[in-house]
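Undergrad: Based on what follows, work out the 3D shape:
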Amino acid sequence: MYDYHTHSTYSDGDYLRSMFAAAEAAGLDGVGVADHCMVLSTEWARRTRREYGFNFDATYERRREAIDSLRDRFDLEIFDAAEVDYEPGHEEEIRSFLADADFDYAVGSVHALDGANVHAVDHFAALPESRRRELVARYFEKLVSLVESELFEIAAHPDLVERNSALRGYATREQYERVADAFADSRTVPEVNAGRVRRDYGRFHPTPEFFEVLGTRGVSFALGSDAHDADSVGPLADELRAFADENGLDPARPDR
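TA: From the prediction side, this is the model:
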C-alpha cells in the first residue's frame, strides 16, 4: 500500500517527521511527499507564489536532504516527489525544471481557471452559468493537454472542478471520454485522490461515472491521500484501502 500524494511544510502541509510517523503507523509500505511546486511564468502562478509562499522550486534540495536524513528512522519507503502546476504552452519551463530536479516522480495538476484557483467558490459563483460550463470544458482541455505532454507520472485529482460547488455537475461524459482516451495512450496515470473524503465534499476523485469511463479504457490508477496534516494520513489510508479492495484495483507504481 503506497500513498503517492502527501504534503509537508515545504508547501502547505505538516512536518516531514510527523507525516512519516503517521504513514508508518497507518501500515503504509511507502509514502511520497509531493509538495506544491510552481515554475510557471504566468501572472496567476507568480501571484500565488508570492501570496502563499509556495517556493518549493527554490527549496526542493533542502527538503531532499531532510528526507535523506530521516529515511533510516522509519520502516517505510519514502519518495521524493513534487506536485507541479501545469498550464498549456509552458511545457518547456516544466520539462527543464523536472530534468534538473530529478524527482523520484512528478505529479501534475491543473489548479487555475480564469486567472483564479479552482477552489475559489466566490470567484466562479459570480459568473453566469454559461461561463462556468465553458470553464469546466476548459479544465478538461487542460487536463488532456497535461496527459498528452508526458511530463508527469501521475495526474492529480483529475476532476478537481468537482470540489467547487459553483463548478460541480457541469462535466459531461464526452469530456470524461476524451480524457480517458488520452490516459489510455499515455504513460501518465490518473490518481484516486482521497483529499476531500472526510470533508463536506465526501467523495473520491474521480467521480463514479468518470472512474467507470476510465475503467473501460483499461487505465491504471495511483493512490493518493492528498493529506496535508499527519492526523489525516491514517484515516485516508483506510479509505484508499477500502476503495481499492471494493473496486478490485491493483494500483500502479510510478516507473522511474
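Undergrad: Only C-alpha atoms from now on, for both contacts and neighbour counts.
TA: Fine.
Undergrad: Residues touching the top helix by length along the chain, excluding its own?
TA: The helix that spans the most residues within the chain, counting by DSSP state H, is helix 129-149. The contact list for helix 129-149 (Cα atoms under 8 Å, 6 or more residues apart in numbering) reads 86-88, 91, 108, 110, 113-114, 124, 155, 158-159, 161, 166-167, 170-171, 175-176, 178-179, 182-183, 186, 188.
Undergrad: Mark which of those residues are part of strands, please.
TA: Of those, the ones assigned to strands by DSSP state E are 108, 113, 155.
Undergrad: Quick check on those residues: which are buried?
TA: The neighbour count (16 or more other Cα atoms under 10 Å) marks 108, 113, 155 as buried among these.
Undergrad: Out of the residues you listed, the closest to Phe54 would be?
TA: Nearest to Phe54, judged by Cα to Cα, of these is Gly108 at 15.6 Å.
Undergrad: Arg168 and Val136: what is the separation?
TA: To Val136, Arg168 is 9 Å away according to Cα to Cα, to the nearest Å.
Undergrad: one more, for comparison:
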Amino acid sequence: MYDYHAHTNYSDGAFLRWMVDAAADAGLDGIGLADHCNVSPEPSARRYKRALGFNLDLTYERRREAIEAVRGDVDIDVFDAVEMDYDPAHEDAIAEFLDDAGFDYAVGSVHELDGANVHTRSHFADKPESERRELVDRYFEKLVSLVESELFAVAAHPDLIERNPHLRGFATEDHYAAVADALRSSRTAPEINAGRLLDDYGEFHPAPAFLDRLVDAGTGATVGTDSHEPDEIAPRAREVEAELDRRGLEPLRIGEIVSDSRTSGE
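TA: Model (predicted):
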C-alpha cells in the first residue's frame, strides 16, 4: 500500500529520514512526503506560514536533495510531493508555483475559513449556529473549486471541518453530492485520510456517510495517513487497510491519476 500524504521537518513533521524509515518498517510500498505550502499573497497568510515555519515554497529544492539521498538507502518509493493550501482567489499563484516546482504530484487542501485555520477552535466557538453553517457551506464551495481547478492529484481530508467541534455535524447530503459530482468529472481523487482516526475526532476523512457517497459515485480514493511522527504511520496504515478490506476497495495509485513521466511507483 502507498501512503501519499505524510509530513516531515520541512513543515510540521519529524525528520524526513525518520518518516521514510518508519514507512519502510511499516511494510508500505511507498511514502509521499507532502509538506505544507502556501503561496497566498495575503499578508496574514505570510505571517502565519512564517510563524509556523511552513516555508516549502522556499525550501522545496533542498528537500528534494534530501529525498534523492534517502531514495538510495531504502527499498520503498519516496515521492516528492506537496500539500498546497488552496483558495480560489489565488489559483494563478498556485498554478505558477506548482508548474515551476515540478513536484511528483500535488495534494490540495482547504484550511482557511473566515480568515482563520479550520483547526482554530476559539475562532469559531462564539459564532451563532447560522453563521457556522454558512461557513461550512463556504468550505464545501471551496472544496468543489479545488477539484474543478484541476491543479491537484489529491483532495486532502475532504471534510476537514469535522475536526472542529464548532463546525462538526453541519455537512449535508447536498454538500457530499456536490463534491462527488465534481470529482466524477475531474482527474482529482479524494483520499482516505487517517489523520485524526486514532485521536480526539476518531473517524476517517471522509466521514462514513461521505465516503459512502464517494464510493457510490465511483470516484476511487488514494490513501493518506497524514502522519507527522514516525510512530503514527504503522497504526494508521493498519486501520486504513482494515477499512479498505471491509469495503472491498482497492486504493488508487498516483500513477492512475497523474499521467506524468515524473511519477513512479506503478
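Undergrad: before we move on, back to that, please pick the buried ones from the contacts of helix 129-149 of structure 1.
TA: Neighbour-count burial (16+ other Cα under 10 Å) applied to the contacts of helix 129-149 of structure 1 gives 86-87, 91, 108, 110, 113, 124, 155, 158-159, 161, 166-167, 170-171, 175-176, 178-179, 182-183, 186, 188.
Undergrad: and the residue nearest to Thr219 of structure 2 when sequence neighbours are not counted, how many neighbours?
TA: Nearest residue to Thr219 of structure 2, sequence neighbours excluded (Cα to Cα, 6 or more residues apart in numbering): Arg184, at 5.9 Å. Residues lying near Arg184 of structure 2 (other Cα atoms under 10 Å) number 16.
Undergrad: wouldn't Arg184 of structure 2 be in contact with Gly220 here?
TA: No - Arg184 of structure 2 is beyond contact range of Gly220, at 9.5 Å (criterion: Cα atoms under 8 Å).
Undergrad: Touching stretch 177-196 of structure 2 from outside, list them.
TA: Stretch 177-196 of structure 2 is contacted by residues 140, 143-144, 147-148, 150, 152-158, 163, 202-206, 213-214, 217-227, 236-237, 239-240, 257-258 when judged by Cα under 8 Å, 6+ apart.
Undergrad: Show only the entries of those residues found in helices.
TA: Reading helices off the contacts of stretch 177-196 of structure 2 with DSSP H, I get 140, 143-144, 147-148, 213-214, 217, 236-237, 239-240, 257.
Undergrad: Please convert these to a markdown table, extending it with neighbour count.
TA: What follows is these, written out as a markdown table (neighbours: other Cα atoms under 10 Å):
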| residue | neighbour count |
| --- | --- |
| Phe140 | 22 |
| Leu143 | 26 |
| Val144 | 21 |
| Val147 | 26 |
| Glu148 | 17 |
| Arg213 | 17 |
| Leu214 | 23 |
| Ala217 | 14 |
| Arg236 | 22 |
| Ala237 | 24 |
| Glu239 | 16 |
| Val240 | 23 |
| Ile257 | 18 |
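Undergrad: Could you export the residues you listed as JSON lines, including distance to Asp73 of structure 2?
TA: Shown next, in JSON lines, are these (distance: Cα to Cα, whole Å):
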{"residue": "Phe140", "distance to Asp73 of structure 2": "41"}
{"residue": "Leu143", "distance to Asp73 of structure 2": "38"}
{"residue": "Val144", "distance to Asp73 of structure 2": "40"}
{"residue": "Val147", "distance to Asp73 of structure 2": "35"}
{"residue": "Glu148", "distance to Asp73 of structure 2": "38"}
{"residue": "Arg213", "distance to Asp73 of structure 2": "41"}
{"residue": "Leu214", "distance to Asp73 of structure 2": "38"}
{"residue": "Ala217", "distance to Asp73 of structure 2": "40"}
{"residue": "Arg236", "distance to Asp73 of structure 2": "24"}
{"residue": "Ala237", "distance to Asp73 of structure 2": "22"}
{"residue": "Glu239", "distance to Asp73 of structure 2": "27"}
{"residue": "Val240", "distance to Asp73 of structure 2": "26"}
{"residue": "Ile257", "distance to Asp73 of structure 2": "27"}
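Undergrad: and which of those is nearest to Ala26 of structure 2?
TA: In terms of Cα to Cα, no member of these lies closer to Ala26 of structure 2 than Ala237, at 7.8 Å.
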